[in-house]
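Q: My questions concern the predicted model and sequence given below.
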Amino acid sequence: MEYLGYVFVGIVTLLLVCIPHWLRSWRKPQCNGKLPPGSMGWPILGETLQFSTPYTNRGVSPFIRKRMDRYGPLFRTKLLGWPFVVSADPDVSRFVLQQEGKLFHCWYMESFDNLFGPQNVLSSQGALHKCLRSLILSQFGSESLRTRVLSQVEDLVLKKLQLWSNHTSVDLKEGITSMMFDFTAKMICNYDESKTPEKLRENYSAFLSGLISFPLNIPGTSYWKCLKGRERARKTLRNRLLERLASPEREHKDIMDFIIQEMKKDDTILTEEIAVDLLFGLPFGANETTSSTLILAVQYLGSHPSALAEITREHESILRNRKQKDSGITWEEYKSMSFTMMVVNETVRMGSILPSIFRKVDKDIEIKGTVWID
């Protein structure tokens, strides 16, 4: 028993010596140079909890603002287990973007790639990125916008407005998000939720709700619901892809048809798994940013009566000058909406649709007297 007591005392003493050293190493990582100021937060968690605190304003998040006030526009932190250098310095941010592909490359956390798939839309590079670019241009290039997309968007918007007119009030966020998802899903795989029992939007919403939640895979948690939504949504897309491959004579002129054409080429890099990754990731890039922009545009116009009056005059002028009052919007009318485009551009500028971008350094570099570590 006395021996066990000595062992216990030895272990406690060792812990008392090692834990403070570990904490110091955590908070002040060793570096052959000067790291940016900042805090690494708690062990393992870092500053994830503070970063995840919700906020309502559309400007700089309180998390970033507080640390900018304390450390300046360039500081270090640790989020979701990863060390970061956060830059709100225009000169540094410009340098990072200028050195894209040289000193820095596009990067997303491993958990992000695991959820979206290793060959997802946002992380694609090289030949896959080139293929994806051709795919997007085939569906959303200027020629497709002029001949096909513009009229499809107008039809969808008119149907939604007619539906909303029967309600005393409308949840704008839900309505616009639903409208944009319906359009994106139709462009991707001719999906129409009213004609199928598959709930693609419901599953995708569950996936997005838990996308940046704490990765705790326990039934009932947001992350668990995220994984389940992802699994069901991918199953729906995979089944549709296999159905198309089994019936090649039927054409739908959507993104899935383009992907199938690429899969059939002799020198293709697209496999079934890569195709599903791409199809699954497309709504995130197309739907989330567009719906957020539209919601913010309505909010900003409501707060600025003069801008609302001007955009109303522009649209009413187009309607008055139409030769056929019941005709749909033309490409010339769309191109003539100069003030409308100003509203869209200003909304994107003010709204921070993508409040941050992630880049990873390819080697240790020094910027403004501080070291960024690979």
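A: Looks like it arrived, so ask away.

Q: From now on I want contacts and neighbour counts done on CA atoms only, so please keep to that.
A: Fine.

Q: could you show me where the helices are in the stretch 251-374 of the chain, in order?
A: Secondary structure of the stretch 251-374 of the chain (DSSP state H, counting those that start in this stretch): helices at 255-263, 272-283, 289-303, 305-320, 331-335, 338-351.

Q: Which helix or strand lies directly C-terminal to the helix or strand residue 76 falls within?
A: Element membership of residue 76, judged by DSSP states H and E, is strand 74-79. Using DSSP H and E, the helix or strand that follows strand 74-79 in sequence is strand 82-87.

Q: Switch the helices of the stretch 251-374 of the chain over to TSV; also include distance to residue 371 and mean neighbour count.
A: As requested, the helices of the stretch 251-374 of the chain are exported to TSV (distance: least, C-alpha to C-alpha, whole Å; neighbours: other C-alpha atoms under 10 Å):
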stretch	distance to residue 371	mean neighbour count
helix 255-263	43	19
helix 272-283	34	20
helix 289-303	33	17
helix 305-320	46	14
helix 331-335	47	12
helix 338-351	30	15
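
Q: between those, which gets nearest to residue 180?
A: Ranking these by proximity to residue 180 (C-alpha to C-alpha) places helix 289-303 first, at 6.2 Å.

Q: Mind giving me the packing neighbours of the closest one?
A: Contact partners of helix 289-303 among helices and strands, from 3 or more C-alpha pairs under 8 Å, 6 or more residues apart in numbering; DSSP states H and E: helix 172-189, helix 305-320, helix 338-351.

Q: right, and these - which one's nearest residue 106?
A: Smallest distance to residue 106 across these (C-alpha to C-alpha): 21.3 Å, for helix 338-351.

Q: In three-state terms, label residue 236 for me.
A: helix (DSSP: H, G, I helix; E, B strand; the rest coil).

Q: That should have said residue 59, apologies.
A: Residue 59 - assigned by three-state DSSP - is coil.

Q: from memory it sits against residue 353, does it?
A: No. If you go by C-alpha atoms under 8 Å, residue 59 and residue 353 don't touch, sitting 10.3 Å apart.

Q: These two: who's more crowded?
A: The neighbour comparison of residue 59 against residue 353 (other C-alpha atoms under 10 Å) goes to residue 353, with 17 against 12.

Q: For the more buried one, which residues are in contact?
A: 289, 292-293 (C-alpha atoms under 8 Å, 6 or more residues apart in numbering).

Q: Repeat that for residue 236.
A: 198, 200.

Q: Next one: it from residue 206, what distance?
A: If you measure residue 236 against residue 206 using C-alpha to C-alpha, to the nearest Å, the figure is 15 Å.

Q: Check it against this one:
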Amino acid sequence: GETIDFFKPSGFSDILSFVKKRMTRYGPLFRTNILGSKIVISTDPDVNFQIFRQENTCFESGYPDIFYKVFGRDTLFMDAVNLHKYVKKISTEILGTEGLKRTMIGVMDRAIRDHFTSKASQGSFDVRKEVNSLVLAYMTPKLISNLKPETQSKLLDNLNDISLDWFQSIFSLSTWKSLIKVLKSRGEALQVMKDALRMRKESKEKQGDFLNTMLEELEKEDSLFDQGSAIDLIFLLSFVTREGTSGCTALAVRFISKNPKVLAELKREHKAIVENRKDKEAGVSWEEYRHNMTFTNMVINESLRLSNTTPLLFR
């Protein structure tokens, strides 16, 4: 097929050269063959809207086999019609708005300030890599808490080895070495998660983490999950919560650095917020984020609109 052309590298914020060339030649909708699969690629906003609108009716998630090997078949593909709504419902308490209001925004603000201040004092650094590490360090205890320090350290190391970098240039030798490392790290991370699930189940301890939520789901008669798919979901959440955030943040920093007026307005808005605080050393609050960061939210939304965390969304 056209797999080799598809994986030719493109600029960080560019449309894939493979897609761009075929859009010029065939228009916004065209057929191809990638990774041994017949694929129709749509770059038409109206068509894409209809595809998402008919999710799990006329269209359903499906991925090349290599993705199943990395992330687990049970997580990426289930026959349940309302899977996404179901997952959203059970993860909202920890990852949703209420969790963000209660603790996440303040903790992440302090962690980011401390970490980036330290890194900046050492010179230049990779924003994407550092954000990835920060999110991973914060989210892992939210997913599985109460691990022994050495076990948590091992889990963090394994999860940190897992990324989509291998997917960007799949025909180089280093990529296949990276993929082997990813698969090895995935196996070790899943084993830690399985052991944690087993021990939590045996001890009947109650922790305010996602693992506890999944245990409660497994006990329900009408649960969509079995033990394997529950573990795969925890693993997948550990990946998606950081991969999208780190890529989007890096893109936002790049665009802001090239637009001095945007940077100046961001500084002005945040300076005004700090000046209006009673405690000048306090971190960002939910109220400030919601009511005093009008321009900041515009920048965030535009960054989300422009960012593309994966080359393709498969259906």
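A: Cool, the structure landed. Everything quoted here is computed from the prediction, not taken from an experiment.

Q: circling back to that earlier point, what does the strand holding residue 76 of the first structure correspond to over in the second structure?
A: Counting by TM-score structural alignment, strand 74-79 of the first structure pairs with residues 29-34 of the second structure.

Q: By how much does the matching stretch deviate from the first structure on average?
A: Taken over the aligned residues, the distance from stretch 29-34 of the second structure to the first structure averages 1.1 Å (mean C-alpha distance after the TM-score superposition for the first structure).

Q: what does that stretch contact?
A: Stretch 29-34 of the second structure has contacts (C-alpha under 8 Å, 6+ apart) with 1-3, 6, 22-23, 38-44.

Q: so what's the closest residue to residue 214 of the second structure other than its chain neighbours up against?
A: Among residues not flanking residue 214 of the second structure along the chain, residue 230 sits closest, at 6.4 Å (C-alpha to C-alpha, 6 or more residues apart in numbering). Residue 230 of the second structure makes contact with 75, 214, 218, according to C-alpha under 8 Å, 6+ apart.

Q: ok, now how distant is the equivalent of residue 230 of the second structure over in the first structure from residue 230 of the first structure?
A: Counting by TM-score structural alignment, residue 230 of the second structure corresponds to residue 275 in the first structure. Distance from residue 275 of the first structure to residue 230 of the first structure, counting by C-alpha to C-alpha: 15 Å.

Q: same check, this time on residue 20 of the first structure
A: The gap separating residue 20 of the first structure from residue 230 of the first structure is 42 Å, by C-alpha to C-alpha.

Q: now do residue 324 of the first structure
A: From residue 324 of the first structure over to residue 230 of the first structure the distance is 46 Å, taken as C-alpha to C-alpha.

Q: So for those two, which sits in the more crowded spot?
A: residue 230 (23 against 9).

Q: Secondary structure element holding the equivalent of that one over in the second structure?
A: Aligning on TM-score structural alignment places residue 230 of the first structure opposite residue 186 in the second structure. Per DSSP H and E, residue 186 of the second structure falls inside helix 173-203.

Q: Could I get the buried residue list for that helix?
A: For helix 173-203 of the second structure, burial by neighbour count (16 or more other C-alpha atoms under 10 Å) applies to 175, 178-179, 182-183, 185-186, 188-190, 192-194, 196-197, 200.

Q: Residue 179 of the first structure corresponds to which position in the second structure?
A: Using TM-score structural alignment, the equivalent of residue 179 of the first structure in the second structure is residue 134.

Q: you'd agree its match is up against residue 114?
A: No. The criterion here is C-alpha under 8 Å, and residue 134 of the second structure misses it with residue 114 at 10.8 Å.

Q: Can you list which of the contacts of residue 230 of the second structure carry over to the first structure?
A: Of the contacts of residue 230 of the second structure, the ones still in contact in the first structure (both residues aligned by TM-score structural alignment, their matches' C-alpha atoms under 8 Å) are residue 214.

Q: Which one of the contacts of residue 230 of the second structure is nearest to residue 262 of the second structure?
A: residue 75 (39.5 Å).

Q: Counterpart of that closest one over in the first structure?
A: Using TM-score structural alignment, residue 75 of the second structure sits opposite residue 120 in the first structure.

Q: Kindly report the same for residue 200 of the second structure.
A: With TM-score structural alignment as the criterion, residue 200 of the second structure lines up with residue 244 in the first structure.

Q: check contacts around its match.
A: Residues in contact with residue 244 of the first structure (C-alpha under 8 Å, 6+ apart) are 250, 257, 260.

Q: equivalent range in the first structure for stretch 262-277 of the second structure?
A: With TM-score structural alignment applied, stretch 262-277 of the second structure matches the range 307-322 in the first structure.

Q: Touching the matching stretch from outside, list them.
A: With contacts defined as C-alpha under 8 Å, 6+ apart, stretch 307-322 of the first structure is touched by 301-302, 325, 333, 337, 339-340.

Q: now for those, which pair is the farthest apart?
A: 302 and 325 (27.7 Å).

Q: Give me the distance between residue 180 of the second structure and residue 215 of the second structure.
A: Counting by C-alpha to C-alpha, the gap from residue 180 of the second structure to residue 215 of the second structure is 31 Å.

Q: now do residue 224 of the second structure
A: Distance of residue 224 of the second structure to residue 215 of the second structure, given as C-alpha to C-alpha: 12 Å.

Q: Ok, residue 109 of the second structure next?
A: According to C-alpha to C-alpha, residue 109 of the second structure and residue 215 of the second structure sit 31 Å apart.

Q: got it, and residue 57 of the second structure?
A: Residue 57 of the second structure sits 29 Å away from residue 215 of the second structure, going by C-alpha to C-alpha.

Q: Show me just the buried residues among the contacts of stretch 29-34 of the second structure.
A: Buried by 16+ other C-alpha under 10 Å: 3, 6, 22-23, 41-42, out of these.

Q: now the residues you listed in JSON lines, with distance to residue 236 of the second structure?
A: Below are these laid out as JSON lines (distance: C-alpha to C-alpha, whole Å):
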{"residue": "3", "distance to residue 236 of the second structure": "25"}
{"residue": "6", "distance to residue 236 of the second structure": "25"}
{"residue": "22", "distance to residue 236 of the second structure": "32"}
{"residue": "23", "distance to residue 236 of the second structure": "32"}
{"residue": "41", "distance to residue 236 of the second structure": "25"}
{"residue": "42", "distance to residue 236 of the second structure": "26"}
